[in-house]
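Novice: Give the three-dimensional model of this entry:
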Amino acid sequence: MNNIRKNHHFVSQSYLKAWANDHKKVWTYRTLVSHSSVPEWSQSSVKSLANHQYLFTRSMVGADSDEIEIWMDQEIESPAQSALSKVRSNKALSKGEWELLLRFIALQDIRNPERYIEQMERWKLEMPALMEEAMYSALDKFEMDLNNGASPVHEVNTTNQLIPMKVTKEIEPGSEKGRLKTELLLGRSIWLFSIRHLLSSTYKVLNQHTWSILRAPGNLKWITSDNPLIRLNYYGNGSYDLKGGWGNKGTDIIFPLSPEFLLHTQVGNKSILNTVTEELAMTINRFIAENAHRHILSQTPIKDMSIIMPRVVDQASYEHEKREWETWHIRQKRLEQEY
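Specialist: Take a look at the predicted model:
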């Protein structure tokens, strides 16, 4: 327990450093504050931003594991550093470097608390039907194997072991038949499973898109946030949402690389954008701000941010959210150990 990593960043420090000054500070605008006297903009250290303790810890029998945190660092963050540095310098990337970079931006999207909340809402609605379908499919295969004279094979998949699931038999005394009861814990463990799954295969859809690198026009600078990948569905006439998908045709995927450069693609559109107007750039910055979880980040303070993204002043909500994250590991661990 004492040897594992405790402070887990859901946005990479290597990414945030592009907005930092010589003192490793970033100008920060908080979207939820406890009191109106809190300054709109303040400077925060890169180390203090976008992190929670034990966010990606996996609780197993008798011990905690930071294997997922290490895996994300060694397999995705570290290999992407060269590509991230080159693209920020407006240098050409090889095919392999593009894949490393796109896997890196996928990581910034799916391990974010905002995505966790979004996934939990979806899983609560969809998971019962998916579990039932999976159970019937497994029973059909089991029955087919028996009819064909084959012995059922127990397949071991280390990734699937992340799924917090209990299967129990319920048989009445004296009866030859019963029922199987399947329980799935919706929480940190299933989130970690989805993160590893998406970053092992699904992210590759990003390689199929045509990407543009946009330089900020004039004196304008790109901002970023603690939820930096934007999945924009724009319907026209000012109508849009930020619930697009990596492979959804028409979705604009936007990712600020630095105050100077920004990555963009529109799914299904093979055109490359070379320039962006100041008006469009300001609109893109507004989308970036609206997509923030709790922090909007900039190289310099933006005086109109309170108009673009009015902050919520609510001490009760602020304290409640603070307590939720402070007790996150204890609550998740208690539930995980039951599975």
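
Novice: drop to CA atoms for contacts and neighbour counts, all remaining ones
Specialist: Will do.

Novice: so Arg286 sits right up against Ile308, yeah?
Specialist: Yes. At 6.6 Å, Arg286 counts as touching Ile308 under the criterion of Cα atoms under 8 Å.

Novice: could you pull out the helices for this protein?
Specialist: 13-16, 67-72, 78-88, 95-110, 113-147, 188-200, 278-290, 305-308, 315-326, 328-336 (DSSP state H).

Novice: by contact count, what packs against the third one?
Specialist: Put plainly, it is helix 78-88. The contact analysis (3 or more Cα pairs under 8 Å, 6 or more residues apart in numbering; DSSP states H and E) places helix 78-88 against helix 95-110.

Novice: just to revisit the earlier point, of all the helices of the chain, which one comes closest to Trp246?
Specialist: Closest of the helices of the chain to Trp246 is helix 95-110, at 8.9 Å (criterion: Cα to Cα).

Novice: what does the closest one rub up against?
Specialist: 10-12, 76-77, 79-80, 83-84, 115-116, 195, 199, 203-204, 206-207, 227-229, 255 (Cα atoms under 8 Å, 6 or more residues apart in numbering).

Novice: Show me what counts as buried in it.
Specialist: 97-110 (16 or more other Cα atoms under 10 Å).

Novice: Stretch 210-222 now?
Specialist: For stretch 210-222, by 16+ other Cα under 10 Å, it's Thr210, Trp211, Ser212, Ile213, Leu214, Arg215, Ala216, Pro217, Lys221, Trp222.

Novice: Looking at those residues, which are in strands?
Specialist: Ser212, Ile213, Leu214, Arg215 (DSSP state E).

Novice: could you list every residue that touches the last one?
Specialist: Shown in contact with Arg215 (Cα under 8 Å, 6+ apart): Glu260, Phe261, Leu262, Thr275, Val276.

Novice: repeat that with 7 Å
Specialist: Glu260, Phe261, Leu262, Thr275 (Cα atoms under 7 Å, 6 or more residues apart in numbering).

Novice: Quick check: closest non-adjacent residue to the third one.
Specialist: What that stands for is Leu262. Take Leu262 and drop its neighbours on the chain: the residue closest to it by Cα to Cα, 6 or more residues apart in numbering is Pro256, 4.2 Å away.

Novice: can you put the contacts of Arg215 in a markdown table and add neighbour count and distance to Ser48?
Specialist: Below are the contacts of Arg215 laid out as a markdown table (neighbours: other Cα atoms under 10 Å; distance: Cα to Cα, whole Å):
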| residue | neighbour count | distance to Ser48 |
| --- | --- | --- |
| Glu260 | 21 | 23 |
| Phe261 | 20 | 24 |
| Leu262 | 22 | 24 |
| Thr275 | 13 | 34 |
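
Novice: Another sequence for comparison is provided below:
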Amino acid sequence: MGHLKKDNHYVPQAYLKQWTIDGKIPTYRLLVPHENCELWKSHSPSSIAKHQHLYTYFSGAKDSDEVEQWLDRDFESPATISIAKVINESRLTPEDWNNLFRFAVAQSVRTPAGLESFMQRQNQTLKTLLIDSLETSVARIGVALNAGIKLQPAPADESLSKLPLKVLRVKNEDGTEGVEARALNGRKMWIWHLRHVLTRTIHRLPKYHWTILHAPSGISWPTSDNPFIRLSRDANGKLSLEGGWDVPGVQLFLPLSPKHLLYACLGVRPPRRGTILNDSDARFFRDIILQSASRYIFSIDAGEIHQIRPRKVSQEQCVAEAQVWASWHEVQSKEEADYPD
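Specialist: Prediction:
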């Protein structure tokens, strides 16, 4: 039996090593407990951008780290080889471009920022979705029964086997029977979403034409704990950092090193690989990368980053977040025990 991987790096160590100086990554925290915390502190790649049991889940019988292993095997390891080719200015094969694309999509959903965004959406929409689905199903069954039609069960969908969802028969106050749907909006639901995006949705995304843009002299690309960006602009010129994947003109980018930026713009022919951006465009992209960060920014050049993204000082919030992550696995596992695979 293999060793359970407890430390789950949501930004892979091999990726972050591109920003190391003497083996350490200069790190700027966006949330600190007090004013006298130093602006920048260096960390080893193994000690940053991780949470214990972020992807572990309780299957009903035991803890499983299969998601962590899968992300490493199918997304991180292939991309590590392709990123090395980018940095060495080697020729990239179609497989390399696909590795980089898959790595970028994984980074769009696997971070704590992705978790927070997903859970907020579920809080807003999940109850209505369950009610609508139940009402539609019950109505369909009623119509079939009245017409004397025997409904055939739908083919089993293996992707739904790990969805933390229950449909129960309940007795109403008036003595009639009904059905009730319950879903767990937590780690296991998020992991199901992550799997769905990276095994199904990823194959339905538009065809993007990727390139590698270079930072000009005097400017370097930072990265963060939320490094992949989908930048869109609405009709009023307002920017969004979570633009739709299929929106024409959406710009997708991910820093691969302080010099190299993976880039695509849907519906637009990309610049030639190795194009050096002018200072104005480069500073714009750098600022967007900084704005996308959630809790950490990593950069080999501190520059004026602390002015572009002033940090928040709150001991209360730091303590609250630390407590959430300290109890994360225990709390989530207790809830997941009621929704076994």
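
Novice: Now compare the buried residues of stretch 210-222 of the first structure and name the two farthest from each other.
Specialist: Checking those with Cα to Cα, the most distant pair is Thr210 and Lys221, at 23.4 Å.

Novice: Now for the spatially closest residue to Asp234 of the second structure that is not a sequence neighbour: which residues touch it?
Specialist: If the residues on either side of it in the chain are set aside, Asp234 of the second structure comes closest to Ser240, at 8.0 Å by Cα to Cα, 6+ apart. Counting by Cα under 7 Å, 6+ apart, Ser240 of the second structure touches Leu231, Ser232, Arg233.

Novice: Could you do Trp222 of the first structure as well?
Specialist: Ala216, Pro256, Ser258, Pro259, Glu260, Asn285.

Novice: From Ile289 of the second structure, how far out is the aligned residue in the second structure for it?
Specialist: Taking TM-score structural alignment, the alignment pairs Trp222 of the first structure with Trp221 from the second structure. Trp221 of the second structure sits 8 Å away from Ile289 of the second structure, going by Cα to Cα, to the nearest Å.

Novice: Same check on Asp281 of the second structure?
Specialist: 12 Å.

Novice: out of the contacts of helix 95-110 of the first structure, which are buried?
Specialist: 10-12, 76-77, 79-80, 83-84, 115-116, 195, 199, 203-204, 206, 227-229, 255.

Novice: quick revisit: which of the ones in strands among the buried residues of stretch 210-222 of the first structure sits closest to Lys169 of the first structure?
Specialist: Closest to Lys169 of the first structure, out of all of those and judged by Cα to Cα, is Ser212, at 54.5 Å.

Novice: Verify the stated contact: that closest one with Lys270.
Specialist: No. With contact defined as Cα atoms under 7 Å, Ser212 of the first structure does not reach Lys270; the gap is 10.0 Å.

Novice: doesn't Lys312 make contact with Glu35 of the second structure?
Specialist: No. Using Cα under 7 Å, Glu35 of the second structure makes no contact with Lys312, being 9.1 Å away.

Novice: Of these two, give the one with the bigger neighbour count.
Specialist: Lys312 (16 against 12; other Cα atoms under 10 Å).

Novice: now the spatially most central residue of the first structure: how far from Ile272 of the first structure?
Specialist: For the first structure, Ile110 is the residue whose C-alpha lies nearest the centre (Cα atoms, centre = their mean; 2.0 Å). Ile110 of the first structure sits 26 Å away from Ile272 of the first structure, going by Cα to Cα.

Novice: Spit out the contact partners of the residue lying closest to Ala282 of the second structure once chain neighbours are set aside.
Specialist: Spatial nearest neighbour of Ala282 of the second structure, excluding adjacent residues (Cα to Cα, 6+ apart): Ala215 at 6.3 Å. Applying Cα under 7 Å, 6+ apart to Ala215 of the second structure gives the contacts Trp221, Lys259, His260, Ile276, Leu277, Ala282.

Novice: Also Leu239 of the second structure?
Specialist: So Leu239 of the second structure contacts Leu231, Ser232, Arg233 (Cα under 7 Å, 6+ apart).

Novice: Please check the residues you listed and keep the buried ones.
Specialist: Applying 16+ other Cα under 10 Å to the contacts of Leu239 of the second structure flags Leu231, Ser232 as buried.

Novice: So which of the contacts of Leu239 of the second structure sit within strands?
Specialist: Reading strands off the contacts of Leu239 of the second structure with DSSP E, I get Leu231, Ser232, Arg233.

Novice: now the residues you listed as TSV including distance to Ala302 of the second structure?
Specialist: Shown next, in TSV, are those (distance: Cα to Cα, whole Å):
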residue	distance to Ala302 of the second structure
Leu231	24
Ser232	27
Arg233	28
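
Novice: which among these gets closest to Asn146 of the second structure?
Specialist: Among those, and counting by Cα to Cα, the member closest to Asn146 of the second structure is Ser232, at 49.6 Å.

Novice: Stretch 292-304 of the second structure: how far from the chain's middle?
Specialist: With Cα atoms, centre = their mean, to the nearest Å as the basis, stretch 292-304 of the second structure stands 18 Å off its chain's centre.

Novice: what's the span of it, first residue to last?
Specialist: End-to-end distance of stretch 292-304 of the second structure (Cα to Cα): 16 Å.

Novice: again with stretch 206-218 of the first structure
Specialist: 30 Å.

Novice: isn't Arg187 of the second structure right next to Gln332, touching?
Specialist: Yes. Assessed by Cα under 7 Å, Arg187 of the second structure is found in contact with Gln332 at 6.5 Å.

Novice: So which of these two has more stuff around it?
Specialist: Using other Cα under 10 Å, the more surrounded residue of Arg187 of the second structure and Gln332 is Arg187, with 25 against 20.

Novice: Please report how far that one lies from Thr111 of the second structure.
Specialist: Taken as Cα to Cα, the span from Arg187 of the second structure to Thr111 of the second structure is 12 Å.

Novice: ditto for Thr20 of the second structure
Specialist: Using Cα to Cα, Thr20 of the second structure is found at 21 Å from Thr111 of the second structure.

Novice: quick one: which of those two has more around it?
Specialist: Neighbour count, other Cα under 10 Å: between Thr20 of the second structure and Thr111, Thr111 has more, with 21 against 18.

Novice: Please tell me how far Met165 of the first structure sits from Val38 of the first structure.
Specialist: Met165 of the first structure is 44 Å from Val38 of the first structure, by Cα to Cα.

Novice: That's all I had, so thanks and see you.
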